[in-house]
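Colleague: no letters, just coordinates:
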């Protein structure tokens, strides 16, 4: 059965379609009878526009789904991007270490992907906020303090300001200067600028100035000109630092998102998302949870409150998507919060899992049903506090799997059927030399359009 796969045993806008939809669907007639047939796609065209574009909510991290974001805008801009704020790797880790607060890297990354690219100034702002400092710590500090902040950027003379008009320049400059001031106010903490993101610095300055993560997102969204219908939502709206922990099936507890997914042995270096030679976990992950970062008991489990806007969006969107990415450190941190599972299980809309194309440190040996089980356990909080755990079945949380063609994750169809999941769609894929098999963005967008189009055509209520 699928549940046993996660147990203690450890084994190794409108769309114009110019060509047929290159996907195949597996229809599960029963757990023993299967058939395969081609999909006929619902086509959306400018000549017969749908008066209401579909609304989606996507649970994701800040990297794997980024490659799909711009393609998805061709289907709809009514997307709520729900992101965790517990990342403690890369330059985000240094900001959190010195200045505290939630991690902003994933949010900044998604905002930039959603930002406007229709004008030269929009591209210039995107380039500025996407710029990273050199990897060498001394060179990074020199560029940041001597060139970017104290002199050239403060006067708007650095080459990165080329094409940025005065209103944008003065707004961005003000919060970079505020960030710099906050760093200088902490002389006992030596801030490492290595590989630092200018966008992260701007975002952190805004968050500290407003004392509000939501206000910082609002400002960043306006500066980067994100479509007004696109929402970037921290799953937890907080001004405090959050620490992610995980418990393995052998009882080991690991503290920190980066230590779980991409351990760096304490060295200050960019987090490498590509497939690498990181050591395997000693046992499979049983669950993830939030940990206290203050007080004497640093391993104490805490239960932060979910962002209420996330719950509002979950209650009304036309489709819920669990994106590809690091299963336990990018997706599950948004699912283990009270209220998320209750609302998702009550919805009758498409609930779609985008299956990873490649294995990673967190999911070595997993099959498709193992992913489903992990998501179900997270939403049910199966291994957490028994007073708040749920008993919902996998099919109440996931009713469709989108699978990249020739992906590495085994499709154990009989186990999926036993979980109540009978809708599996194979989508065209491409090979990325860094991470392996990934979805072809255009084919993925078309597959989502078909699923949501069928739901909206049968939904009696039209917004």
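Modeller: Now that the structure is in, tell me what you want to look at. For clarity, every value in this text was computed on a predicted model and none was experimentally measured. Numbers count the residues shown, from 1 in each chain.
Colleague: going forward, measure contacts and count neighbours with C-alpha atoms only.
Modeller: Will do.
Colleague: can you count the residues close to residue 153?
Modeller: 23 (other Cα atoms under 10 Å).
Colleague: measure it to residue 51 for me?
Modeller: The span separating residue 153 from residue 51 equals 45 Å under the rule Cα to Cα, to the nearest Å.
Colleague: what helix or strand is the residue most central in space within the chain located in?
Modeller: Taking Cα atoms, centre = their mean as the criterion, residue 61 is the residue nearest the geometric centre of the chain, at 1.9 Å. For residue 61, there is no enclosing helix or strand under DSSP states H and E.
Colleague: residue contacts, it?
Modeller: 83-84, 106, 325-326, 330-331 (Cα atoms under 8 Å, 6 or more residues apart in numbering).
Colleague: take the one below as the second:
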């Protein structure tokens, strides 16, 4: 008689966002025995990514570069080379990250940023799947409460106005933006979907505003977790409470879909923040636990704070400890 052996499937976690917050969580999630998928925004038009977008029609590489590094096990020296940023006085190459140029080169070789990221993921021994949210570069639009509008991720916050809603369009044509290959499938098969941490209107919502991604997140049976930002952001979430963040997400998808919110309650020490470096941050996000409950959320509030180099970050290990609990509960 032969014995059958059954292998338990790894829990499937999909993390959606962009900016600096996403890699922190992914780095800590790596090596936890998860099947990780990162869905990364392609609406960034600032800095090195924005300059490359002007030269080559491709999804902006910056957030994809940081996510590749966060899920890679390559030696520190290789990581430093990939992340190297040319100096301001280098004129033609000023401020470009070498990894952005490599992604641009392979995108041109392969005719696709999506394919370039898959190839680099193999080269860099990435543990997980990395997909741009769309295979085409997108343009982010904001409509403000006073009826005026702004176009382009990098110009929205500069207006310092209250945002009513955002939406995305294709950079190249008038077609409706579509999710990249395998993104919808990953969302529908996930045990847990994690949004954030990251800029609400410019890193998280651009992904959700791709219609089939928004639809898939609502349709998915996964536990949906929002990691609320620690600080309010200039021109984006000024005066926001944690409940305001969730209200905005729910308003954009027209449905209460967030199940659990992770909220940091540890205080940032007075005078700690170096606002000359982190000039987009203002004050700590205020708490409105009743408001969160009205939005149908379970709240996990604890110390998620990490202080580093004059900046305020989520402590990846503490967040992932909590996510592991949620993953386990979701599977049970």
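Modeller: Arrived safely. Model, not experiment: these values are computed from the prediction.
Colleague: show me what the residue nearest to the centre of structure 1 lines up with in structure 2.
Modeller: Here residue 61 of structure 1 is matched to residue 18 in structure 2, going by TM-score structural alignment.
Colleague: and for residue 83 of structure 1?
Modeller: In structure 2, residue 83 of structure 1 lands on residue 40 (TM-score structural alignment).
Colleague: ok, now residue 375 of structure 1?
Modeller: Matched by TM-score structural alignment, residue 375 of structure 1 corresponds to residue 249 in structure 2.
Colleague: then residue 304 of structure 1?
Modeller: Per TM-score structural alignment, residue 304 of structure 1 is aligned with residue 177.
Colleague: list the contacts for that match?
Modeller: 134, 136, 138, 168-170, 210-211.
Colleague: so the nearest residue to the match of residue 61 of structure 1 once chain neighbours are set aside: helix, strand or coil?
Modeller: Counting by Cα to Cα, 6 or more residues apart in numbering, residue 203 is the residue found nearest to residue 18 of structure 2 once chain neighbours are left out, at 4.8 Å. Following DSSP: H, G, I helix; E, B strand; the rest coil, residue 203 of structure 2 is assigned to helix.
Colleague: just give me the match in structure 1 for residue 203 of structure 2.
Modeller: When structure 1 is aligned by TM-score structural alignment, residue 203 of structure 2 is paired with residue 330.
Colleague: ok, now which ones touch that match?
Modeller: Contacts of residue 330 of structure 1 (Cα under 8 Å, 6+ apart): 60-62, 83-84.
Colleague: kindly recompute the last result at 7 Å.
Modeller: Shown in contact with residue 330 of structure 1 (Cα atoms under 7 Å, 6 or more residues apart in numbering): 60-61, 84.
Colleague: what ranges does the stretch 51-200 of structure 2 have for its helices?
Modeller: 62-70, 76-83, 98-110, 113-123, 153-156, 183-189 (DSSP state H, counting those that start in this stretch).
Colleague: same list (those helices) but as CSV, adding distance to residue 54 of structure 2 and mean neighbour count.
Modeller: Supplementary listing: the helices of the stretch 51-200 of structure 2 in CSV, determined by distance: least, Cα to Cα, whole Å; neighbours: other Cα atoms under 10 Å:
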stretch, distance to residue 54 of structure 2, mean neighbour count
helix 62-70, 14, 25
helix 76-83, 21, 14
helix 98-110, 12, 19
helix 113-123, 15, 18
helix 153-156, 14, 19
helix 183-189, 26, 20
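Colleague: please identify which of these is closest to residue 292 of structure 2.
Modeller: helix 183-189 (23.9 Å; Cα to Cα).
Colleague: what's the spacing between residue 124 of structure 2 and residue 66 of structure 2?
Modeller: Distance of residue 124 of structure 2 to residue 66 of structure 2, computed by Cα to Cα: 12 Å.
Colleague: likewise for residue 206 of structure 2?
Modeller: 18 Å.
Colleague: just residue 132 of structure 2 next, same as before
Modeller: 12 Å.
Colleague: and if you look at residue 72 of structure 2?
Modeller: 10 Å.
Colleague: please apply the same query to residue 172 of structure 2.
Modeller: 25 Å.
Colleague: same question for residue 160 of structure 2.
Modeller: From residue 160 of structure 2 to residue 66 of structure 2 the distance is 27 Å (Cα to Cα).
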